[in-house]
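[1] sequence first, predicted model second:
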Amino acid sequence: MARPGIRARRVRATAPARARAVALVEPGVLEPGAWMIRTAKLPVWPVYAMFAFLPLWWVLGVFYFVWPFFGVLLLALLSTRGGIRLPTGTVFWLVFLSLVTISATRLDRVTSLIVFGLRLGHLLTGFVVGIYVYNLIRDRVRWTRVANPLALFWLGVVALGWLGVLMPKFSFPSPFELALPHGVRSERFILDLAHLDSTEFNKLSSNPIYRPAAPYPYTNNWGTAYCFLVPFVLAYLMSVRRGAMRIALLVSLPLSLVPAFLTLNRGMFIGLGAGVAYLLGREALKGRIRMLVPVVVIVVLGWIVTLFIPVFDLITNRTSTTDTTSDRFDLYAQTWAAVAQSPLFGFGQPNSVDTTHAAEPLGTQGMIWQLLYSHGVPATICFYVLLMVLARRLAAAVTSAGLWLSAVPVIAVVVTPFYAYIDPNMSVLCFVVALGLAAVDGPVNRELKETPA
C-alpha cells in the first residue's frame, strides 16, 4: 500500500537503446548471450598457398624457408578468431616444444641459432597446421575443400619425383640461393636446402646411383613424405567418389611407384609395410577383411613395377658398393655415446664430425637420433608418447578413410630409426593426423555434390 500523501508510480523496465533499435528485426537480441562475439570462420586459402604451390616454392628455392612464415600466418588467424578447439595430444605437443626450446641453451655458437630457429620453426608450424586443419574440419568446412591442398601437394611431390627419373642430373642454383650472402651460403645445410637438385647421389662414386629427391634436398625426405601421403591418398579415394581430383589421384598413385622404387629407400618400404600390417591386424581381430582389397591392388601394382625396374638388384648393388649400413651403425654408436654426456637437453642440433667411414653430423640419419642428440632424452620420450596418444585416439576410426589415416602415427614411429622429419614433412604428418582426429571427434561435412577440382 502506498504511503498517504505520496502518489504511487509505475516503473516500466526498458531495454537498452541499442537493443530497442534492433529488437524489431532481431527477435533473439535480448536473449542471454546475444551480445557474445561470434567466432569468424577460418579461411582455407592460406592452406592452399602453403601446400598447393609446392612446385613454385621449390623452384624459387624457398620451400624450407617459407614454411615457418606460413606457420606465423596460420597462428595469427587462429589467434584473432577465438573459440579454438584443441585436438588430442596438444598438452604433449606443448611440453615437447618447450623442451626443444630449452635445448637451445646447449648451442655452442651464436650462428647455430639460425639453423636451430629454422628447425624449431618447422616443429611449431607442424603443430599450428594440425590445429588449423582440425578446426577447419570441426567448423564443417567441406572435407574435400580442406583435403585438396594436401592432394595437390602429393601431385607436386610425384611430379618432381618424375623429374628425378627423367632428368636425374638436373642441378641449378635457385634464385634464393643466389640472393643469399656468401657467409650464409657457406653453411652446408642451408646450401642443400636452397639448391635445386632433382636427385641425390654420391658425387665421389665412379658409378653414382641417382635417387629422386626433389622437392627435398635428400631422398630420405622424399621417402618420408611418401610414407605419410600414401595413406592420405587412399583415404581421399575412399571418401570422394567423383571429381577431377579423384581422377588425378587414381592416375598418380600407380605412377608414383616408379620414383618411389628408384629412391631405394628401405625405411620407406618398412614404414608402409608396418602401416599396412597394423591395419590388417586390427581388421583381422574384428573379423573384417575389407582392407585386403586396396592392399592387394597396391601389392600387384608394385610387383608389376618391379618387372621393369630391378629394384632389389639396385638396392643390393647400392649396399654392396657403399658402406651405407656400416656408416649408419657407426653414427648410431657415436650418437648414443654423445647423448650420455648431455642426456637432459642434448646439444641443440646435430654436430658435424668425421666418423670412421663417412663425414656426417652426429644426430642425423633418423628422427630418434636427432631428437636424442639435439634435444635430450625427455624430449624424445615426450615425442613418442605424443605419437602413441594420437595412434590410440585414431584407433576409434571405423570408416575405411579413417582406418587409413589411423595408420600414419604408426608409420611415423616405425620410420624414426631411419628418417628424421623436422622439416615440412612434420606439417604433412600433422595435416593428415588432424583430418583423422577431426573425423573421430565430431561430424564431418562430406557433401560430394560440390567436389571442386
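    Received it, and whenever you're ready, just let me know what you need. Numbering: from 1, shown residues only.
[2] CA only for contacts and neighbour counts going forward, please
    Will do.
[3] list the contacts of the one helix or strand Leu253 maps to.
    If you go by DSSP states H and E, Leu253 is part of helix 244-262. Identification of contacts with helix 244-262 by Cα atoms under 8 Å, 6 or more residues apart in numbering yields 148, 151, 155, 158, 161-162, 164-165, 211-212, 223, 226, 230, 233, 236-237, 240, 301-302, 305, 309, 311, 452-453.
[4] out of those, which end up buried?
    With neighbours counted by 16 or more other Cα atoms under 10 Å, those contain buried members at 148, 151, 155, 158, 161-162, 164-165, 211-212, 223, 226, 230, 233, 236-237, 240, 305, 311.
[5] next, the one to line up against it:
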Amino acid sequence: MRGPAWPVGALLLGYPVWWALGFGGLAVVVLAVPMAVILWRRRPVRVPRGFGLWLLLLAGYGLSALMLSESPPGTYGELGAGRIVGYAMRLALYVSLLILVLYLGNLTDQELPQLTLVRMLGVLFVATVAGGLLGVLAPGFSFTSPVELLLPDWIGGNPFVQNLVHPTAAQTQKVLGYASPRPEAPFEWANAWGSNVSVLLVWFVVGWWVHGGRARRAAAVALAALAAVPVVYSLNRGLWIGLGLSALYVVLRVGGRARLALCGAAVAGALVFALSPLAALVGQRLDNPHSNDIRAFTVTATIRAAAHSPVIGYGNTRNALGNHRTITTGKTAWCSGCGHPPLGSDGQLWLLVITQGFTGAALYVAFFVGAIRRHWSDRSPVGLAGVLVMALVLLYMLVYDGLVTPLILYLISFALLWRNSS
C-alpha cells in the first residue's frame, strides 16, 4: 500500500510473512516504530473517548514491575532474565497497541478507507482458514524461523518467546483421550487461532458479504463453509460458544428480510452440519471436558495469589505449587500428567489479575464495556460488527489469553468503531 497506510497493510496483508519469519504478532512492535514517527510528525494527535482507561492500564503495568522479584505464598516461578523478558515483551506489546489505535484513528478516510481496512481483515481471515486447514491436514508441520535462529538461548528458550517465534501448524493435545491436533497456524497457539478466526469472520462477513457483489458473496459462502472444518477440529468450546452468540446477536439486531434470510441460512447450515461427520467430533469433545478441572484449579490459585497484591499485581505470571491432581509440581517420570499451565494462562482477565491486580482487570473490562455503551446506537454494518467484537472480548477474556494476536484484532476493531463515529 502507498501513503501513510502502508504500516497497516504490512501488518495485516503481510502477516503470514511475519509469521514465517518468526515475528508473528510481534510484527506490531516492529511496525509501531514507523507509526510513532509518522504520528509525531502529524501532531496534534486525536485521541478516542475512553482511551484514558487504556493509558491507566498501561501505567498500572509499569507500576507492577515493582513486584517482579516477589512471589505470593503457594507459588513459584523462574527468577532473573526469564521473568524480565516476559514482562518486557508484554509491556512492548501494550505500548505498540496504543500506538496502533492512535495511528488508525488519525488516518483520514482518503488515506485509509474504512472498507479497505475491513477487507484487509477479511484477507487475514482467508489466511487463517488456510492455516487451520494446514493444521488439520499436516499437524506435524513446523520449522525453525530466522528470528528463532538469531535469538540467544536465554531468550529463545523462554516458553512464552518460543511459542511466538517457532511456527507450527497445530498444537497436539490429549483432549479426546488420544493425541488430537488443534490448528494454530498462523498464530501462536490453538486458543489464539480460535479467538482470531471468530473475530476475523465478523469483518469478513462485512467486507465480503454486506459490501460484496455476487461473485464476492459466492466466494464468502464457500470460504465460510470451508472454515467449518478447522473450526470443528480445533475442539475449541470457547470458539463454538462465541460463534453461537454471534449468530444470536446478529439475528436480534438486524430486522426485516435480513433477519428471515439469516434464520433460514442458520437452519440450513445446522442441518448440513448435523448430517456431516463433523457433528460426531463435536459430540466427542463435549463428552470429554478434560480441561475443566485444570481451569478451575488455575483460576482459583490465580485469585488467591492476586489477593496478596490486589492493586498492582506481580508484573508477570507465576506457577502454583501442585495442581488439581497432586501436590507434586511439574512433570516427573512417574507422573507425566502433573504439569500445569502458569497462573493467568486461562484467560486475559486472569492474566491481568495476576500481573496487574484486580485494578488492572477492572480497567480492562471498563474499557471494552465503555466502547459497547458508546457505540451501541451505531447500526451501520461497521457499528454492529464492532460492538459484536467488543462483546466477544468480554466473553473470551474468561477463557483466552489476549496476547499476542487476539489483542491486536480487538484494538483494530475498537479503532474501526472510533473511525466510524468520526
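    That came through fine. Keep in mind it's a predicted model, so treat the numbers as computed, not measured.
[6] list the buried residues in the helix holding Leu253 of structure 1.
    Buried residues in helix 244-262 of structure 1, counted by 16+ other Cα under 10 Å: 245-246, 249, 252-253, 255-262.
[7] what mean distance separates that helix from the matching residues in structure 2?
    Here the mean offset of helix 244-262 of structure 1 against structure 2 after fitting is 3.2 Å, by mean Cα distance after the TM-score superposition for structure 1.
[8] same check on stretch 268-280 of structure 1?
    Relative to structure 2, stretch 268-280 of structure 1 is 2.9 Å off (mean Cα distance after the TM-score superposition for structure 1).
[9] Ile289 of structure 1: which of the buried residues of helix 244-262 of structure 1 is nearest?
    Leu253 (22.2 Å; Cα to Cα).
[10] of the buried ones among the contacts of helix 244-262 of structure 1, which belong to strands?
    The members of those that map onto strands under DSSP state E are Arg211, Pro212.
[11] longest helix of structure 2?
    In structure 2, with assignment by DSSP state H, the single longest helix is helix 348-375.
[12] that helix aligns to what range in structure 1?
    Using TM-score structural alignment, helix 348-375 of structure 2 corresponds to residues 367-394 of structure 1.
[13] now do the buried residues in that stretch.
    For stretch 367-394 of structure 1, a neighbour-count test (16+ other Cα under 10 Å) marks 367-380, 382-391, 393-394 as buried.
[14] equivalent analysis for stretch 428-446 of structure 1, please.
    Quick answer for stretch 428-446 of structure 1 (16+ other Cα under 10 Å): 428-441, 444-446.
[15] also stretch 87-97 of structure 1?
    Pro87, Thr88, Phe92, Trp93, Val95, Phe96, Leu97.
[16] figure out how far it is from the centre of its chain.
    Counting by Cα atoms, centre = their mean, to the nearest Å, stretch 87-97 of structure 1 is centred 15 Å from the centre of its parent chain.
[17] same question for stretch 340-359 of structure 1.
    25 Å.
[18] now swap in stretch 108-127 of structure 1 and tell me
    So, by Cα atoms, centre = their mean, the centroid of stretch 108-127 of structure 1 is 17 Å from its chain's centroid.
[19] likewise for stretch 321-335 of structure 1?
    Here stretch 321-335 of structure 1 is found 27 Å from its chain centre; the criterion is Cα atoms, centre = their mean.
[20] helix or strand right after the helix holding Leu253 of structure 1?
    Defined by DSSP H and E, the subsequent element after helix 244-262 of structure 1 is helix 266-285.
[21] would you map the helices across the stretch 201-350 of structure 2?
    Assigned by DSSP state H, counting those that start in this stretch, the helices in the stretch 201-350 of structure 2 fall at 214-233, 237-253, 256-274, 278-286, 292-306, 348-375.
[22] kindly reformat those as a markdown table containing distance to Leu107 of structure 2.
    Converted to a markdown table, the helices of the stretch 201-350 of structure 2 look like this (distance: least, Cα to Cα, whole Å):
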| stretch | distance to Leu107 of structure 2 |
| --- | --- |
| helix 214-233 | 27 |
| helix 237-253 | 29 |
| helix 256-274 | 32 |
| helix 278-286 | 43 |
| helix 292-306 | 40 |
| helix 348-375 | 20 |
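[23] who wins for proximity to Ala20 of structure 2 among the ones you listed?
    helix 214-233 (20.2 Å).
[24] for the counterpart of Gly242 of structure 2 in structure 1, which non-adjacent residue is spatially closest?
    Here Gly242 of structure 2 is matched to Gly271 in structure 1, going by TM-score structural alignment. Ranked by Cα to Cα, 6 or more residues apart in numbering and with sequence neighbours excluded, the top spatial neighbour of Gly271 of structure 1 is Ile411, at 5.0 Å.
[25] tell me which element that neighbour falls in.
    Applying DSSP H and E, one finds Ile411 of structure 1 within helix 408-414.
[26] which strands and helices lie in contact with the helix or strand just after that helix?
    Using DSSP H and E, the next helix or strand after helix 408-414 of structure 1 towards the C-terminus is helix 424-441. Here helix 424-441 of structure 1 touches helix 112-138, helix 219-239, helix 377-394, helix 400-406, helix 408-414, going by 3 or more Cα pairs under 8 Å, 6 or more residues apart in numbering; DSSP states H and E.
[27] quick one: contacts of helix 424-441 of structure 1?
    Contacts of helix 424-441 of structure 1 (Cα under 8 Å, 6+ apart): 64, 67, 87-88, 122-123, 125-127, 129-131, 133-135, 137-138, 150, 221, 224-225, 228-229, 232, 390, 393-394, 396-397, 402, 405-406, 408-409, 412, 444.
[28] need the buried ones from those selected in PyMOL.
    Filtering the contacts of helix 424-441 of structure 1 down to the buried ones (16+ other Cα under 10 Å) takes a single PyMOL command:
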select buried, resi 64+67+87+88+122+123+125+126+127+129+130+131+133+134+135+137+138+150+221+224+225+228+229+232+390+393+394+396+397+402+405+406+408+409+412+444
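[29] from Trp240 of structure 2, how far out is the equivalent of Phe261 of structure 1 over in structure 2?
    In structure 2, Phe261 of structure 1 lines up with Val232, judged by TM-score structural alignment. Distance, Val232 of structure 2 to Trp240 of structure 2, using Cα to Cα, to the nearest Å: 8 Å.
[30] same check, this time on Gly131 of structure 2
    Distance from Gly131 of structure 2 to Trp240 of structure 2, counting by Cα to Cα: 18 Å.
[31] what's the answer for Tyr76 of structure 2, then?
    34 Å.
[32] onto which residues of structure 1 does stretch 389-401 of structure 2 map?
    Alignment of stretch 389-401 of structure 2 against structure 1: residues 408-420, by TM-score structural alignment.
[33] that stretch: end-to-end distance?
    Stretch 408-420 of structure 1 end-to-end distance (Cα to Cα) = 15 Å.
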